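Chemist: need the 3D shape of this:
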Amino acid sequence: MEIQEELMKRLADDEEEMIKIRRHLHAHPELSNQEKATHDYIKNFYQGLDCRVSDCGDSYGITVDIDSGKPGPKLALRADFDALGIQETNDLPFKSQNQGVMHACGHDAHTAYLLVLAKNLIALKDQLRGSIRIIHQPAEEKAPSGALSMIAGGVLDGVDNVIGMHVMSTMPLGAIGYHSGDSQTGRSNFTVKFIGKGGHGSMPQLSNDAIVAGCYFVTALQTIVSRRVEPAAHASITVGSFDGLGTSNAIKEAVTLKGDIRIMDEDTRTVIHDQLERLIKGTEAMFGVKAEYEIVKDVPVLYNDPAFTKQVVTGLKSVTIPEITQVTDFGPQDPSEDFSYYALKKSSTFLYVGCDVADGAVHPHHSPNFMLDERCMLIAAKAAGTAALQYLLRD
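Modeler: Just a heads-up that it's a prediction; the model follows:
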């Protein structure tokens, strides 16, 4: 049996194991940089397998090295495993047991498929050339990025290329998506605290209402993209938190706002940061409030190396995998992804695996009712496994 056929059969036989792992992780989610139990679960999975397992970075990162013993390139396959601070509303037998924490982005599925794929690559390693590094990464969802910590810890030492994948509830089951060049947005975040003077609601002239200043700021903020950013550029600004809680008859002395910036090129980031600072200072002057603020550059734009992406995609299209119904360029994606840090260091590509569910409803990522079709895990494992085999066995 050819190794491609053998790996595909092994993965199909292990689909129930992927589902079991995913459901365990889904029921026991952990926030970024708090994933100790998940870390221990992953390490325990590799006990007794012929590979080298190491902790990496200053959090809960893990690397697994699979060495064929023969010369050749080193490919890294990466999956993340942190969850989000969201209360799950799905009625599932494996619903989150951790109050206020949920796998609402599919990282449980990423970890499940990669564990089972790694197990089978270990079993077949004598038929390979070169080596594979499995990257189990914490803290994708929250800065400081788990990718940065692992890179500082040497995760990319000796690695030639990196492949990552993400399940996508907005793409049909059976689809593998890709894009070359700038493929996912870069991200910044900001916090602004406007400080006025509190007082009684019946005597506003004796106070200085921070809520009014904050509301003006939120409204004016929308003009940055509409009037200061080139129309063809990809940019968005969101205020996701406005801390104005108080009583109905008291004028609020201070409010804190937290926001999110997404861009597809660094020049746009510079424009938005500059205009945001101008607007903050303008709000100070207009309303006579004081502003304390922080603007933080976070994840860079994710750049998929065109040559390496073409190599991987061409390879996937050259084989028949019944579960994969299309391999399609879905264009740039709106979310950000800290895989971009790996792509800054090594020629990389990040693929998307459709996971929409059959009920026809929209189950968005980062929502309390996020859901995926668990069949996507076998598709992801087969796609990543095929890419790995073709990479290591190419002439």
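Chemist: drop to CA atoms for contacts and neighbour counts, all remaining ones
Modeler: Noted.
Chemist: who's in contact with the residue positioned nearest the centre of the chain?
Modeler: Centrality entry for the chain: nearest residue to the mean C-alpha point is residue 337, 4.2 Å, by Cα atoms, centre = their mean. When contacts are counted by Cα atoms under 8 Å, 6 or more residues apart in numbering, residue 337 touches 140, 184-186, 299, 302.
Chemist: how far away is the closest residue to residue 172 other than its chain neighbours from residue 55?
Modeler: With Cα to Cα, 6 or more residues apart in numbering as the criterion, residue 172 has its nearest non-adjacent residue at 4.7 Å, and that residue is residue 354. For residue 354, the distance to residue 55 (Cα to Cα, to the nearest Å) stands at 31 Å.
Chemist: more neighbours: these two, which one.
Modeler: Set side by side, residue 354 and residue 55 show more neighbours around residue 354, with 26 against 17, by other Cα atoms under 10 Å.
Chemist: wait, isn't the more buried one in contact with residue 178?
Modeler: No. Contact criterion Cα atoms under 8 Å: residue 354 and residue 178 do not qualify, at 11.1 Å.
Chemist: re earlier: which of the three states applies to the residue nearest to the centre of the chain?
Modeler: With DSSP: H, G, I helix; E, B strand; the rest coil as the basis, residue 337 sits in coil.
Chemist: of the contacts of residue 337, just the buried ones, PyMOL syntax please.
Modeler: Below is the selection syntax for PyMOL that covers the buried ones among these, with 16 or more other Cα atoms under 10 Å defining burial:
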select buried, resi 140+184+185+186+299+302
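Chemist: please provide the structure for the following sequence as well, for comparison with the first:
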Amino acid sequence: MYTNKIKELSEKYYDRVVKLRHQFHMHPETAFEEIETAKTIENELNKLEIQVTSNVGQTGVVGLIRGKYPGKTVLLRADMDALNINEEVDIPYKSKIPGKMHACGHDGHTAGLLGTAMILNDIKHSLHGNIKLVFQPAEEDDGGAKLMIDEGVLENPHVDAAFGCHLWGGVHKGKIEVKHGPLMASPDKFIFKVIGRGGHGAMPHISVDPISIAVQAINSMQTIVSRRINPLEPAVVTFGSIHGGENHNVIPNEVEVTGTIRTFNQKLRKWIPEVMESILKGITEMQGASYEYKYIEHFPALINDNETTDFAAESLSKIVGKENVSEALQPNMGGEDFAFFAQEVPASFFLVGIAEDRPVMHHNPKFAWSDEVLLITSQALAQVAVDYLNEHK
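Modeler: The predicted structure follows:
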């Protein structure tokens, strides 16, 4: 019933949405620094006379569209933050901030949800219920979703379901992937130090070499996944950095190692860091060194609600056609803090394709995608919101 109107309105507002995307792209802001981005969002929502709440979760913005008739409340979410990457794409709207760029598509998420706001605001007089438009900070690292939830974004009015999407380089443009159950892993972080005793490189016997000890620890920890976890249970332990020493002929006092642990299973999420520390403790004690170990939990795994995902797939097929909506074959070991919303209310997160000739690599200085995808993003979020409210009126 609403699909043709949604598509018509998305075309009407397309040029404005593209301009907004370009503005966000040229002025990227990283976690909890999204001040100008938030101001632009507030201005756009105010122009539409949508109720706005600012500074939720520090820099987050919430818009509330109230339908003419009573009903449920659906939450639509977009993340706003950029990355500390220097852009290498030659486009007219290239980042103007050295060392920062939208290398993951969040500029499209934000502009796309503003497009959805424009669409839904035009048809609110026929809607039963409310739509919360959540523009969230700090998805890339700090988990702004949790802060917004803690500050009450799911209440007043109470949220009954949540939907979100991600522009995705592994899905072809014009297609959408949904996923029942696990979609993305918990992206936790670890940091450990091996503390030895520095000395002259020519006299290792009177030193305690933290480099060789760190290497032994890393090699042993690599067997946790390969030898101590069921091969059918997804898990990743990746070492991302190792720092120690400054001269070729000096044994340093300490070495610092950082990395990430990715799991879907909450028991494994707790068990892996415990085993890592036990390995580190044993090797350092055996070699006469000491250690420091820190494990930082970021987001939980993103688990889509099956019934809500069934609903989303049916709704999304109205926008791109049933033949262009498919089930993701496997979950992804990336992380996504929309998981916090999915823990609290029935939720579904889907992937909107941006790939054309070849897959697009996220978090890459050459990350790029076509503005045309904004149409699908705005239409898709509007359609799931309208269908959800109508089904539950």
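Chemist: contacting residues for the residue nearest to residue 172 of structure 1?
Modeler: Neighbours of residue 354 of structure 1 in contact, by Cα under 8 Å, 6+ apart: 167-177, 376.
Chemist: how about 7 Å then?
Modeler: Going by Cα atoms under 7 Å, 6 or more residues apart in numbering, residue 354 of structure 1 touches 167-169, 171-176, 376.
Chemist: centre of the chain to stretch 51-67 of structure 2, how far?
Modeler: Computed by Cα atoms, centre = their mean, to the nearest Å, the chain-centroid distance of stretch 51-67 of structure 2 equals 20 Å.
Chemist: measure that stretch end to end?
Modeler: First-to-last residue span, stretch 51-67 of structure 2, Cα to Cα: 12 Å.
Chemist: what's next to it, contact-wise?
Modeler: Against stretch 51-67 of structure 2 from outside (Cα under 7 Å, 6+ apart): 32, 34-35, 38, 42, 45, 50, 121, 124-137, 144, 147-148, 151.
Chemist: if we can go back for a sec, now the residue nearest to residue 172 of structure 1: how far from residue 392 of structure 1?
Modeler: For residue 354 of structure 1 relative to residue 392 of structure 1 (Cα to Cα), the value is 26 Å.
Chemist: quick one: the helices in the stretch 151-300 of structure 2?
Modeler: 210-221, 223-228, 266-287 (DSSP state H, counting those that start in this stretch).
Chemist: buried deepest among these, which one?
Modeler: helix 210-221 (a mean of 19; mean count of other Cα atoms under 10 Å).
Chemist: who touches stretch 260-272 of structure 2?
Modeler: 185-190, 234-239, 301, 333.
Chemist: and which of those is nearest to residue 216 of structure 2?
Modeler: For the contacts of stretch 260-272 of structure 2, the residue nearest residue 216 of structure 2 by Cα to Cα is residue 239; the value is 13.1 Å.
Chemist: what about the nearest residue to that closest one once chain neighbours are set aside, neighbour count?
Modeler: Nearest residue to residue 239 of structure 2 in three dimensions, chain neighbours excluded: residue 259, at 4.2 Å (Cα to Cα, 6+ apart). By the criterion of other Cα under 10 Å, residue 259 of structure 2 has 16 neighbours.
Chemist: any idea how far residue 259 of structure 2 is from residue 296 of structure 2?
Modeler: 10 Å.
Chemist: what do the two both touch?
Modeler: In contact with both residue 259 of structure 2 and residue 296: 189-190, using Cα under 7 Å, 6+ apart.
Chemist: what's the counterpart of residue 361 of structure 2 in structure 1?
Modeler: For residue 361 of structure 2, the aligned position in structure 1 is occupied by residue 364, per TM-score structural alignment.
Chemist: which strands or helices does the host helix or strand of residue 319 of structure 2 pack on?
Modeler: For residue 319 of structure 2, the enclosing helix or strand under DSSP states H and E is helix 306-320. The elements that helix 306-320 of structure 2 packs onto, with contact taken as 3 or more Cα pairs under 7 Å, 6 or more residues apart in numbering; DSSP states H and E, are strand 347-355, helix 373-391.
Chemist: try 10 Å
Modeler: On a contact count with 3 or more Cα pairs under 10 Å, 6 or more residues apart in numbering; DSSP states H and E, helix 306-320 of structure 2 meets helix 3-26, strand 161-172, strand 176-178, strand 181-184, strand 325-327, strand 347-355, helix 373-391.
Chemist: I'd like the ones you listed as JSON lines, with distance to residue 82 of structure 2 appended.
Modeler: JSON lines is the format used below for those (distance: least, Cα to Cα, whole Å):
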{"stretch": "helix 3-26", "distance to residue 82 of structure 2": "9"}
{"stretch": "strand 161-172", "distance to residue 82 of structure 2": "14"}
{"stretch": "strand 176-178", "distance to residue 82 of structure 2": "23"}
{"stretch": "strand 181-184", "distance to residue 82 of structure 2": "20"}
{"stretch": "strand 325-327", "distance to residue 82 of structure 2": "28"}
{"stretch": "strand 347-355", "distance to residue 82 of structure 2": "18"}
{"stretch": "helix 373-391", "distance to residue 82 of structure 2": "18"}
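Chemist: for these, which one sits closest to residue 219 of structure 2?
Modeler: strand 181-184 (26.4 Å).
Chemist: now the closest one on structure 1. Mean distance?
Modeler: By mean Cα distance after the TM-score superposition for structure 1, the fitted strand 181-184 of structure 2 averages 1.6 Å away from its aligned residues in structure 1.
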